[in-house]
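[1] mind folding the following:
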Amino acid sequence: MSRAEAVEHGDATGMDATGGDAAGRDVIEGGRRPSPLWTFGLFRSELLTTFRRWRTLALLAVLAAVPILVGIAVKIETGDGSSASGAGPEHGGGPAFISQVTNNGLFLVFTALAATLPFFLPMAIGVIAGDAIAGEANAGTLRYLLVAPAGRTRLLLTKYATTMTFCLVATLVVAVSALTVGALLFPLGELTTISGTRISFGEGLARALLIALVVAASLIGVAALGLFVSTLTNSGIAAMATTVGLLITVQILDQIPQLHALQPYFFSHYWLSFADLMREPVYWDDLVRNLGLQSLYAAVFGSAAWARFTAKDITA
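    Down below sits the predicted model:
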């Protein structure tokens, strides 16, 4: 369902966007609720609107370009037969995958995800999430979206689901781009895990997919944070800038040794724990902590976004 169709449908029901659903109830005139098909139509419309924007396409293009640049840089550096330099910290730090890219192109997937997760991926998510509500308000379309029989709660959940879909798509774009470049520039075959054991290429490919899913799940807290910020202002640019600024600030604080007692509670602290999926056996402790922490952030800021949005006076 397009935005124009939603407005037309809403006008036919006589729904008041500014006050009729201020309590966040998904009701329309006569006590009827929107059908599941209508909800799917709203979600599809949001997806199409999001992924048709030039800003979204530009973000995905930048994410796809990172593995290409990393692959070319490694290829040039190792053109004389030497190995790529660089080693990551011990358990809990950044993975030392880049040194193994020349031996197996599949490691470029892990390297690219490690390179984009600290900044590029969360920045892209912050832009999409920050613009979700504030961008509609700034464009003057939020009030008309609420005229449709969605209700504020349903609309907010649709916006969050759209942002989470972008999280998954953005992560897969990085992974697929890295896999393609790795296959073109480097050999493929059996992999050596961080623990030193050998696994087949098929198992390595399965772990690469699992790592991509974990990376996408690692961003659900950022998505909820951005959505909450988006409900606080009617300026899409302000919401995006604030969300990205918070991301940068938290990651800076996560590097200050004096704050070690607080750092395990920062949403970015366990992001690189996906490297533990390349161990044999897999270390699950930090992975579980990461997913639990992201769920907590999603619950807290998702609830805050709902509380703010359902009580917000929509004037645009």
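[2] please count neighbours and contacts with C-alpha atoms only from this point.
    Noted.
[3] could I get the full set of helices for the protein?
    3-13, 36-52, 54-77, 107-116, 120-139, 142-145, 152-185, 201-217, 220-230, 236-253, 285-311 (DSSP state H).
[4] what are the buried residues along the last one?
    Same thing as helix 285-311. Using 16 or more other CA atoms under 10 Å as the test for burial, helix 285-311 gives 286-287, 289-291, 293-295, 297-299, 301-302, 304-307, 309-310.
[5] try the longest one
    By neighbour count on 16+ other CA under 10 Å, the buried set for helix 152-185 is 152-156, 158-164, 166-168, 170-182, 185.
[6] and this one, so I can compare the two:
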Amino acid sequence: MSSSEATVGTRLRRPSAGWDLLASELTVLFRRWRTWAMLGALAAVPILIAVAIKISGGRRGGPGFLEQISGNGLFVAFSALVVCVPLFLPLTIGVVAGDTIAGEASHGTLRYLVIAPAGRLRLLAVKYAGSAVFCVAAALTVGVAGAVIGAILFPIGPVTLLSGTTVGVGDALLRMLLIALYIVVSLLGMCAIGLFLSTLTDVPVGSMAATAVLAVVSQVLDQLPQLDAIHPWLFSHYWLGFADLLRDPIAWDSFASNAVLQAGYIAVFGALAVGRFLTKDILS
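    Modelled structure (predicted):
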């Protein structure tokens, strides 16, 4: 028996309840070396930022929070999250979401999963939930790695927010977690797009690449003033709106607008994925 068939056999011997199926999916996801390699690459971003600032002797200058890092290590986490949102996080999410269904098909395990008592609809929901959990892990990896390396290499102290108010370390860490949550919400729509694309092919590389490319295209379109009419409808439009969480009081408008937009993408592309997957002839 091949390793892929053994893995499927393990899944099918589990109870068919949704939570058990999800636990099995997460176990498979986080046992892969690829998953840990991507999380390691994300963790390397804040480490590289902190080391570069430390080696440079803390010279002032640079975009965003970079010039604040030498004075307060907590800004490593904020800077890393800003750096990772446009490319690194969408790239890793594209790999996971694009592999959800197509990856099973390419390994010849999808046909075993769809005959399980869980059924196709529950399997699709579990695959999406697995992608969402990876979003949480990815965002927290960047934030936590940034906070840890910042505390090691630089002093830690109260943080001055964008509104000019100074808050304590505990409040600053809480806001970092809120930013991570904001980023997770921002990427949920992209997960739905990747899930749908994954149902269209048996070649995971194609759906992975298409998902990542769409993220880049959406951000490019969002920078063109000639297309400002469609900007609010692009799934990446509010990705950097978490700056409002660094004000006092916190402005929740961007968070709410982002959540509504992502919910729309989840509904549309989730429905497309369901329609495609429930009628798909599965041969592998």
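[7] still on that earlier bit, got a markdown table for the helices of structure 1, with distance to residue 86 of structure 1 too?
    Below are the helices of structure 1 laid out as a markdown table (distance: least, CA to CA, whole Å):
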| stretch | distance to residue 86 of structure 1 |
| --- | --- |
| helix 3-13 | 50 |
| helix 36-52 | 36 |
| helix 54-77 | 11 |
| helix 107-116 | 11 |
| helix 120-139 | 20 |
| helix 142-145 | 48 |
| helix 152-185 | 18 |
| helix 201-217 | 21 |
| helix 220-230 | 29 |
| helix 236-253 | 21 |
| helix 285-311 | 23 |
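[8] ok, now how distant is the counterpart of residue 270 of structure 1 in structure 2 from residue 85 of structure 2?
    Using TM-score structural alignment, the partner of residue 270 of structure 1 in structure 2 is residue 238. As judged by CA to CA, to the nearest Å, residue 238 of structure 2 and residue 85 of structure 2 stand 11 Å apart.
[9] repeat that for residue 51 of structure 2.
    20 Å.
[10] of the two, who's got more company?
    The residue with more neighbours, out of residue 51 of structure 2 and residue 85, is residue 85; 18 against 14, by other CA atoms under 10 Å.
[11] tell me which residue of structure 1 matches up with the more buried one.
    So, by TM-score structural alignment, residue 85 of structure 2 is matched to residue 117.
[12] my guess is that match meets residue 273, correct?
    No: the criterion here is CA atoms under 8 Å, and residue 117 of structure 1 misses it with residue 273 at 11.2 Å.
[13] hang on, the earlier thing: closest one to residue 265 of structure 1 among the helices of structure 1?
    helix 285-311 (7.3 Å; CA to CA).
[14] distance from the closest one to structure 2 after superposition?
    Taken over the aligned residues, the distance from helix 285-311 of structure 1 to structure 2 averages 1.1 Å (mean CA distance after the TM-score superposition for structure 1).
[15] okay, that helix sits on what stretch of structure 2?
    Under TM-score structural alignment, the alignment places helix 285-311 of structure 1 onto residues 253-279 of structure 2.
[16] list the contacts of the residue opposite residue 181 of structure 1 in structure 2 once aligned.
    Under the alignment (TM-score structural alignment), residue 181 of structure 1 pairs with residue 149 in structure 2. Residue 149 of structure 2 makes contacts with 46-47, 50, 73, 76, as judged by CA atoms under 8 Å, 6 or more residues apart in numbering.
[17] let me have those residues in a markdown table, extended by neighbour count and distance to residue 91 of structure 2.
    As requested, the contacts of residue 149 of structure 2 are exported to a markdown table (neighbours: other CA atoms under 10 Å; distance: CA to CA, whole Å):
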| residue | neighbour count | distance to residue 91 of structure 2 |
| --- | --- | --- |
| 46 | 30 | 17 |
| 47 | 22 | 19 |
| 50 | 29 | 22 |
| 73 | 24 | 26 |
| 76 | 33 | 21 |
